[in-house]
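> quick one, what's the 3D model for this:
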Amino acid sequence: MTEIQLRTFYGYLISAEARAPLTAKTYLNTLRVFQEQLGAERLIENAGEQDCVQFMLMRSEQGITGRTLAKDQAALRSFYRFLQLENLRSDNPAEQLEMPRLEKNLPRVLALDEVNTLLSAIPLDTPNGIRDRALFELIYSAGLRVSEAVSLSLEDVFFNEQLLKVHGKGGKERIIPFGSQAGEYLMQYLKTARPALLKSQHREHTETTGAVFLNNRGARLTRKGIWKRLQDIEQLSGVTTKIHTLRHSYATHLLAGGADLRSVQCLLGHSSITTTQVYTHIEDKDLEAYHRRFFEQDGAAKNSP
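Below is the predicted model:
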C-alpha cells in the first residue's frame, strides 16, 4: 500500500466515517504494521480473512491490550469497507473477526493531598514553572484531556465567567467551568510568563494561533512536551501519576463532593454515560474502605474496657 493510498484512506476516515484525526492516524499505523507482517511480496489490499486473524493473534502475542486490539480490528474493518466502496474489493475479510475482551481495570485516582503535593512541588521562579503550575492546575480543575489542553486558545478562556470552551474528541465543543485557584495561576501565567516565552519565539513562528500554553520556542506546547514536564514534576513531588490520572481524579472528586453522574458526564465530554459510570465503582471502593474503617474502630471502642 502506497503513501498516496494511505492519504486517500485517511481522507475517507475523516470525511465519511467522521473519525478524529488522532484516531485516523492510529488506523494508518495499524495498516503499516499489518503490511510489514505480510511482507513486501503481498499487499494488504489482497489479504484474506486468515491473514487478518493471524495479524490479530500476532498483536495479542506481543502483549497488546484489549482496547488497542479493538482499534486494530476497527482499522481493518474500515480499510476493507473503504476498498469495497471504491470497488476495489467485493468482500470485507475483517468483518467476522471476534471482538477482543476489554479489560475492566478501574482507573487510578489521586487523593486530594496527593494532588496538592504534586501541584505544590512545581517551582514558580521561572516562566516555565509558572506555565506548568497554570497548566496542571487547569487540567485538574477542568478535567481536561491532554489534547484539549494543547488545543486551548486565548479566545477559549472566559475569566469573568470562569469558563473554558474546550475542543474535545471528534471535534465536539463543550463549555466547562474552572476553579478560582486555577484561574489565579492562569492569570499570572498570561500576564508574566507567557509574554516572556513569546519573546523567545523563532522568526518563522507568528502569533496567529493564539495558543494559551507555549513552549521555550514560543510555539504551541505539544502533547509530548506536557508529558515530559509531568515526568519532571513527578520526580520533584514524589507523586507517581499520569496526565489522564488528573482527569480521573477530577471526576472522582466531583462525585465524592455530591455531583450527579449526568453532570459529570457533560463536564467530561463523554458521549455515553456508561463511560462515566466507571467512576461510581471507584466511589464504591472508597465507601467500602470507609465502612470497614468506621466499624472496625467502632467495634474496637465497644470491646475496650
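> going forward, measure contacts and count neighbours with C-alpha atoms only.
Noted.
> what's the burial count for residue 6?
Counted with other C-alpha atoms under 10 Å, residues neighbouring residue 6 total 18.
> residues in contact with it?
Contact analysis of residue 6 by C-alpha atoms under 8 Å, 6 or more residues apart in numbering lists residue 28.
> measure it to residue 45 for me?
Separation of residue 6 from residue 45 (C-alpha to C-alpha, to the nearest Å) stands at 11 Å.
> just residue 96 next, same as before
Applying C-alpha to C-alpha to residue 96 and residue 45 gives a distance of 17 Å.
> same check, this time on residue 268
From residue 268 to residue 45 the distance is 39 Å (C-alpha to C-alpha).
> can you check residue 273 too?
38 Å.
> tell me the buried residues in the lengthiest helix in the chain?
Assignment by DSSP state H gives helix 278-303 as the longest helix of the chain. Buried positions in helix 278-303, judged by neighbour count with 16 or more other C-alpha atoms under 10 Å: 278, 279, 282.
> just the strands in the protein please.
157-158, 163-167, 173-177 (DSSP state E).
> which other residues reach stretch 183-198?
In contact with stretch 183-198 (C-alpha under 8 Å, 6+ apart) are residues 126-128, 130-131, 133-135, 137-138, 159, 162, 212-219.
> now, of those, which are buried?
Buried among those by 16+ other C-alpha under 10 Å: 127-128, 130-131, 133-135, 137-138, 212-216, 218-219.
> compare with the first, here's sequence two:
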Amino acid sequence: MVSASANHDDGSGQQCIADKRFTRRLPQSDDVCQIRQFIDAIWLEEGLSKNTQSAYQRDLSIFACWLNDHGKLIAETDALVVRQYLMWRVEQHFTPTSTSRFLSSARRFFRYLLRESLISEDPMLLIALPKRGRPLPKTLSEADVEQILNSPDVTSVLGLRDRAMLETLYASGLRVSELISLQLGQVNLELGVIRVVGKGEKERLVPLGEEAVRWIKEFLLSGRAELLVDRADETLFPSLRGTMMTRQTFWHRIKRYAVSSGIEKPISPHVLRHAFATHLINHGADLRVVQMMLGHSDLSSTQIYTHVAQQRLQSLHQQHHPRG
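Model prediction:
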C-alpha cells in the first residue's frame, strides 16, 4: 500500500523528488514558495508542532507534484482539479485516513491563499469532507503491558534506560516526542511529577508513580553517565551517542520488546499511551483528569477511551454471563 510517508523529504518541501509516481517529480518553484509561506504563517499564528508542520508540508507537496505532472499550478486549482487529484489518490491506494488529512491541510492552505489575495476563489468550498467512523484506538491488556515492561535486560545500560523509558511512558501517557525530549529539569523525583511541554507549547504536570520514579532513579544512578560519555547534555534518556533519541529508534526498540514478549498485536509507543488512558478509565479514573494528563485540548478526544472500556465490559459479559 502506498502512503505519503514513502516520499522523500530533503527539507526543502520537495518531497516528491524520488517518487516514481511522478514524471517531473518536483513541484513548481512558485508552489514551493507558497507552501513554505503557509507553513511559516501557521507556525507564527498558532505555534504548531514540527510534526504537524511536516504533515502539512508533505501533503501539500505531493499535491503540488501531481499538479506539475499535469501542467498546473496551485494558483490555477479549481474544484474539478481537486476531485481529479482525489481520484488519483484512490488509484494509488492512499489510505482514507491520509486522504482525509490531505483535505484538512488543503482547506487551511487555500483559506490562507484566499486571505493573502493569492487566489480569487477557494476551490475547497465545493469539496465535502468524507464521513467516516472514528476508529477505536489499539490498546494492550494489563498483562501485555507487564510483559513488555519486564522485557529489557536491566543488567545492561541500554536495557536499564529502556525500562525507565517504558515505565515513564506507561505511568504518564506521554506522546513519544514528549518522552524522548524530556530534560532533567522537567522531572521532580521527590514530588513524583514531570512538567511536560506538549502540542502548541502548552505545559502540564503529570504524575509518575512509584515504579517509574524507582526506575528513573536507578538509571540516573547507574547508567545515564555511561551513555553521555562526558557530554554536557540535559536529555533525560540519551541515545547511545549521548544525544536525544529519535522517535524511530524508540519505536524499533519497543517493537523488539513486544516480539520478545510474544505479543503479536501491532505495537508502537502510541499504543502504550492508549493503554495508559484505557487502564486508568477501567479502574475508575475521572475522564477530565485523564484528559488533563494526556494533554488533550478537547474532551471529545479523550471520550473515545470510554468506548474502549465499554467494549471490554461487553466482551467480559459475553464471556462470563450465562446468557451472554
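> any idea what the TM-score is?
Taking TM-score structural alignment, normalised by the length of the first structure as the basis, the two superposed chains have a TM-score of 0.89; 292 aligned residues with a C-alpha RMSD of 2.0 Å.
> ok so, going back, in helices only, show me the buried ones among the contacts of stretch 183-198 of the first structure.
Using DSSP H, these in helices are 127, 128, 130, 131, 133, 134, 135, 137, 138.
> rebuild those as JSON lines, extending it with distance to residue 53 of the first structure.
Below are those laid out as JSON lines (distance: C-alpha to C-alpha, whole Å):
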{"residue": "127", "distance to residue 53 of the first structure": "52"}
{"residue": "128", "distance to residue 53 of the first structure": "48"}
{"residue": "130", "distance to residue 53 of the first structure": "50"}
{"residue": "131", "distance to residue 53 of the first structure": "47"}
{"residue": "133", "distance to residue 53 of the first structure": "47"}
{"residue": "134", "distance to residue 53 of the first structure": "47"}
{"residue": "135", "distance to residue 53 of the first structure": "43"}
{"residue": "137", "distance to residue 53 of the first structure": "45"}
{"residue": "138", "distance to residue 53 of the first structure": "44"}
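> ok, the residues you listed vs residue 293 of the first structure, which is closest?
residue 137 (31.4 Å; C-alpha to C-alpha).
> the closest one pairs with which position in the second structure?
Mapped onto the second structure by TM-score structural alignment, residue 137 of the first structure lines up with residue 167.
> wait, what's in contact with the nearest residue to that match once chain neighbours are set aside?
In space, and not counting its chain neighbours, residue 167 of the second structure is closest to residue 212: 4.9 Å by C-alpha to C-alpha, 6 or more residues apart in numbering. Residue 212 of the second structure makes contact with 164, 167, 168, 171 under the criterion C-alpha under 8 Å, 6+ apart.
> give the contact list for the second one.
The contact partners of residue 167 of the second structure, taken as C-alpha under 8 Å, 6+ apart, are 149, 211, 212, 215.
> could I get the residues you listed as TSV with distance to residue 69 of the second structure?
Converted to TSV, these look like this (distance: C-alpha to C-alpha, whole Å):
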residue	distance to residue 69 of the second structure
149	49
211	56
212	53
215	54
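> which of those residues fall within helices?
149, 211, 212, 215.
> which among those residues end up buried?
Listed as buried from those are 149, 212, 215; burial here means 16+ other C-alpha under 10 Å.
> what's the counterpart of the last one in the first structure?
With TM-score structural alignment as the criterion, the equivalent of residue 215 of the second structure in the first structure is residue 185.
> can you tell me how far its match is from residue 122 of the first structure?
On the measure of C-alpha to C-alpha, residue 185 of the first structure and residue 122 of the first structure end up 12 Å apart.
> now do the shared contacts for those two.
In contact with both residue 185 of the first structure and residue 122: residue 133, using C-alpha under 8 Å, 6+ apart.
> can you tell me what residue 222 of the first structure aligns to in the second structure?
Checking TM-score structural alignment: residue 222 of the first structure goes with residue 246.
> so what's that match closest to, chain neighbours aside?
In space, residue 246 of the second structure is closest to residue 180, 7.2 Å off (C-alpha to C-alpha, 6+ apart).
> hang on, the earlier thing: neighbour count winner among residue 268 and residue 45 of the first structure?
Neighbours were counted for residue 268 of the first structure and for residue 45 using other C-alpha under 10 Å; residue 268 has more, 22 against 13.
> now check the second structure for the residue matching residue 65 of the first structure.
By TM-score structural alignment, residue 65 of the first structure lines up with residue 95.
> doesn't residue 192 make contact with residue 208 of the second structure?
Yes - here residue 208 of the second structure reaches residue 192: they are 5.4 Å apart, a contact under C-alpha atoms under 8 Å.
> residues contacting stretch 279-296 of the second structure, please?
So stretch 279-296 of the second structure is contacted by 142, 172-174, 198-199, 204-206, 277, 297-299, 302-303, 305-306, 309 (C-alpha under 8 Å, 6+ apart).
> which bit of the first structure covers it?
Under the criterion TM-score structural alignment, stretch 279-296 of the second structure matches residues 253-270.
> may I see the buried residues of the matching stretch?
253, 254, 255, 256, 261, 264, 265, 266, 267, 268, 269.
> tell me which two in the residues you listed are the farthest apart.
256 and 269 (18.9 Å).
> what number of residues lie near residue 92 of the second structure?
13.
> contacts only, for the spatially closest residue to residue 179 of the first structure that is not a sequence neighbour.
Distances taken as C-alpha to C-alpha, 6+ apart put residue 141 closest to residue 179 of the first structure, at 5.6 Å, once the chain neighbours are dropped. Residues in contact with residue 141 of the first structure (C-alpha under 8 Å, 6+ apart) are 178, 179, 182, 250.
> ok, 10 Å please
135, 176-183, 246-247, 249-251 (C-alpha atoms under 10 Å, 6 or more residues apart in numbering).
> circling back: between the buried residues of stretch 253-270 of the first structure, which sits nearest residue 25 of the first structure?
For those, the nearest to residue 25 of the first structure is residue 269 (21.7 Å; C-alpha to C-alpha).
> tell me, how many residues neighbour residue 103 of the first structure?
Residue 103 of the first structure: 9 neighbours (other C-alpha under 10 Å).
> oh, I was asking about residue 141 of the second structure
With other C-alpha under 10 Å as criterion, residue 141 of the second structure counts 11.
> go on, the one 5 residues further on?
As a burial measure, residue 146 of the second structure scores 13 neighbours (other C-alpha under 10 Å).
> and what of residue 112 of the first structure?
12.
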